[in-house]
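Q: Quick one: sequence and predicted model below, then my questions.
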Amino acid sequence: VYEGVPDNVIGTLYAKDLLSCDLADPKTTLRGLLRPAYYAPTTQPINVLLREFQRQKVHMAVVIDEFGGMAGIVTLEDIIEEIVGEIEDEYDRPTSLIKRISNDEAIATGDTSVHDLNRTMDIDLPEDEGVTINGLIQHRLETMAKTGDQVEVGPVTFIVERATDREIASVRVLVDRTPAEAEEPVERG
């Protein structure tokens, strides 16, 4: 929890403390529920931080940069995932997905990054028009995408297969790999 600006961390609020307190009691304050924050520098190795988490009996640290500002937070789960790999739980959203059907066709989620699509399909879509397929298509349409919308970006055709009011859930990606015809040279005489 911070006060005023994110660099001014005043403590950590544990869900179990909040859920077990008497909110009807007028003496209950947010500040009274806070525990001291644990701080770690950006340079601290994760094995040292893991031992500190065990010793201090904490599951989260506020990471401080060289200027004393907050660089972010790191949790026990973050450290464990660095050691053993990604741990998916009930709170993790499914990662973006590209299901390759053939060399020239795929089905992807709208939140798939253009970079990942470029790499997977061996294409070169612009990454400055949208970080995700959703963003690229909306940029080209200049409106929210709807099911059935079709957008061409160079040799790639996107067909929106499923969309909500806010995002593309599924899009078909078709790549035309036929070489573009070279223009006939103009003879001058």
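A: In hand now; what should we look at?

Q: make it CA atoms for all contacts and neighbour counts henceforth
A: OK.

Q: residues near I137, how many?
A: By other Cα atoms under 10 Å, the residues close to I137 number 26.

Q: does the closest residue to it other than its chain neighbours sit in a helix or strand, and which one?
A: In space, and not counting its chain neighbours, I137 is closest to V151: 6.7 Å by Cα to Cα, 6 or more residues apart in numbering. If you go by DSSP states H and E, V151 is part of strand 150-153.

Q: re the thing from before, please report how far the residue nearest to I137 lies from V171.
A: Taken as Cα to Cα, to the nearest Å, the spacing of V151 relative to V171 amounts to 10 Å.

Q: same check, this time on Q138
A: From Q138 to V171 the distance is 13 Å (Cα to Cα).

Q: Could you check which of those two is surrounded by more residues?
A: Higher neighbour count among Q138 and V171: V171, with 26 against 19, using other Cα under 10 Å.

Q: so which strand or helix has that one?
A: Going by DSSP H and E, V171 is in strand 168-175.

Q: tell me which strands and helices that strand is in contact with?
A: When contacts are defined as 3 or more Cα pairs under 8 Å, 6 or more residues apart in numbering; DSSP states H and E, strand 168-175 packs onto strand 105-108, strand 156-163.

Q: for those, which one sits closest to K99?
A: For K99, the closest of the helices and strands packed on strand 168-175 is strand 105-108, at 5.1 Å, according to Cα to Cα.

Q: downstream neighbour of the closest one in the secondary structure list?
A: Next in sequence after strand 105-108, counting helices and strands by DSSP H and E, comes helix 114-121.

Q: And that following helix, what's buried?
A: Buried residues in helix 114-121, defined by neighbour count with 16 or more other Cα atoms under 10 Å: V114, H115, D116, L117, M121.

Q: quick check, nearest of these to L50?
A: Nearest member of the buried residues of helix 114-121 to L50, counting by Cα to Cα, is D116, at 31.9 Å.

Q: what about versus this one:
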Amino acid sequence: NRAEAVAMVRKHGFNRLPVYDGSTNNIIGVVTLSTWDMMEENVESQKVTDMIEMPLYVSPLETIDQLLPQLHRRDDHMAVVVDEFGSGIGIITMEDIVEEVVGEIDVGYHFEEYYPRRQRTVESLGDGRFLVDSRLSISEANETLGTRIPTAEFHTLGGLLLGRMRHIPKEGEYIVESGLRFTVSEATERAIVKLVVEPDQV
């Protein structure tokens, strides 16, 4: 409830609190309590659910110069970092970025659309094209599809795309690797869900 959120803000000095559903790696929103909010008479009686805002989800491979414009466009100060499976692995704030760039500062108050577990499927679409789950391991893909995708850098196909693109891609984005084209066919704002693997037609 909001009383607990207010107590946490007063105790720890953070005015942005991540909201999770079930487990801490499933961050579904962010609640912001400003100094003005804290001065309201009935601040503790309001529902937290009425204050939840959709967070910005980013890849851990994104650079600061990629992240800053996204935060600026949203007029936001916090992003949720998700791994290749769409699970939350941390948060990053504007204060973190500023401290990294110019050193630690004192600023007073600190600044899974979740999808169910699914089978790692491989579906033939014909003509050498396959629809695959992004969590399929590269070694499994090589064995099933007869491909020779390197396994040294990344474990899954989704991880391969995130590593090459350095951001969470949208549907239709693709990369070319080992003579193959990997196109995102289904994605959420947090993760790649499915992709199409096919020979790259040069």
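A: Sure, I can see it. Keep in mind that this is a model prediction, so the values were computed, not measured.

Q: How close are the two chains, by TM-score?
A: Overlay of the two chains. TM-score (TM-score structural alignment, normalised by the length of the first structure): 0.42; 87 aligned residues with a Cα RMSD of 2.1 Å.

Q: packing partners for the strand holding V151 of the first structure?
A: On a contact count with 3+ Cα pairs under 8 Å, 6+ apart, strand 150-153 of the first structure meets helix 133-141, strand 156-163.

Q: Quick check: neighbours shared by V151 and V171 of the first structure?
A: F158, I159 (Cα atoms under 8 Å, 6 or more residues apart in numbering).

Q: Quick check: what element follows the top helix by length along the first structure along the chain?
A: Longest among the helix segments of the first structure by residue count, using DSSP state H, is helix 46-56. Moving toward the C-terminus from helix 46-56 of the first structure, the next helix or strand (DSSP H and E) is strand 60-64.

Q: All the helices of the second structure, residue numbers only.
A: For the second structure, the helices defined by DSSP H occupy 2-12, 35-38, 64-74, 94-102, 138-145, 157-165.

Q: Name the residues of the second one that come out as buried.
A: Buried positions in helix 35-38 of the second structure, judged by neighbour count with 16+ other Cα under 10 Å: none.

Q: How about the last one?
A: Judged by neighbour count (16+ other Cα under 10 Å), helix 157-165 of the second structure contains these buried residues: L157, G158, G159, L160, L161, L162, G163, M165.

Q: now the fourth one: how far from L68 of the second structure?
A: If I follow you right, that is L160 of the second structure. 24 Å.

Q: still on that earlier bit, for the strand holding V151 of the first structure, buried residues please.
A: Buried residues in strand 150-153 of the first structure, counting neighbours by 16+ other Cα under 10 Å, are found at Q150, V151.

Q: quick one on the thing from earlier: how much does the longest helix of the first structure deviate in direction from strand 60-64?
A: Relative orientation of helix 46-56 of the first structure versus strand 60-64 (axes from the mean of the first three to the mean of the last three Cα atoms, to 10 degrees): 130 degrees.

Q: what's around I138 of the second structure, how many residues?
A: Neighbour count for I138 of the second structure, taken as other Cα under 10 Å: 23.

Q: Please look at it and L161 and confirm they touch.
A: No: counting by Cα atoms under 8 Å, I138 of the second structure does not reach L161; the two are 11.4 Å apart.

Q: Contact partners for S124 of the second structure?
A: F130, L131.

Q: quick one: it from I97 of the second structure, how far?
A: With distances taken as Cα to Cα, S124 of the second structure is found 44 Å from I97 of the second structure.

Q: cool, G159 of the second structure as well?
A: 24 Å.

Q: tell me the most buried of the helices of the second structure?
A: helix 157-165 (a mean of 22; mean count of other Cα atoms under 10 Å).

Q: just checking, what packs against it?
A: strand 174-177.

Q: Go again with 10 Å.
A: Packed against helix 157-165 of the second structure by the contact rule (3 or more Cα pairs under 10 Å, 6 or more residues apart in numbering; DSSP states H and E) you find strand 129-133, helix 138-145, strand 174-177, strand 180-187, strand 192-199.

Q: Report the buried residues of the shortest one.
A: Of the residues in strand 174-177 of the second structure, Y174, E177 count as buried by neighbour count, 16+ other Cα under 10 Å.

Q: Give the other helices and strands that it contacts.
A: Applying 3+ Cα pairs under 10 Å, 6+ apart, one finds that strand 174-177 of the second structure contacts helix 157-165, strand 180-187, strand 192-199.

Q: Report the inter-axis angle for the longest one versus strand 180-187.
A: Orientation check (the same axes, to 10 degrees): helix 157-165 of the second structure against strand 180-187 gives 110 degrees.

Q: K194 of the second structure contacts V132, correct?
A: Yes: contact status for K194 of the second structure versus V132: in contact at 5.7 Å, counting by Cα atoms under 10 Å.

Q: How many residues are close by V81 of the second structure?
A: For V81 of the second structure, the neighbour count with other Cα under 10 Å is 22.

Q: Go ahead and confirm it touches I91.
A: Yes: using Cα under 10 Å, V81 of the second structure is in contact with I91, at 5.5 Å.

Q: who touches both of the two?
A: Overlap of the contact sets of V81 of the second structure and I91 (by Cα atoms under 10 Å, 6 or more residues apart in numbering) consists of I27, L56, Y57, V58, P60.

Q: okay, those in JSON lines with neighbour count and distance to R181 of the second structure next?
A: As requested, the shared contacts of V81 and I91 of the second structure are exported to JSON lines (neighbours: other Cα atoms under 10 Å; distance: Cα to Cα, whole Å):
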{"residue": "I27", "neighbour count": "27", "distance to R181 of the second structure": "32"}
{"residue": "L56", "neighbour count": "20", "distance to R181 of the second structure": "28"}
{"residue": "Y57", "neighbour count": "24", "distance to R181 of the second structure": "25"}
{"residue": "V58", "neighbour count": "25", "distance to R181 of the second structure": "23"}
{"residue": "P60", "neighbour count": "20", "distance to R181 of the second structure": "23"}
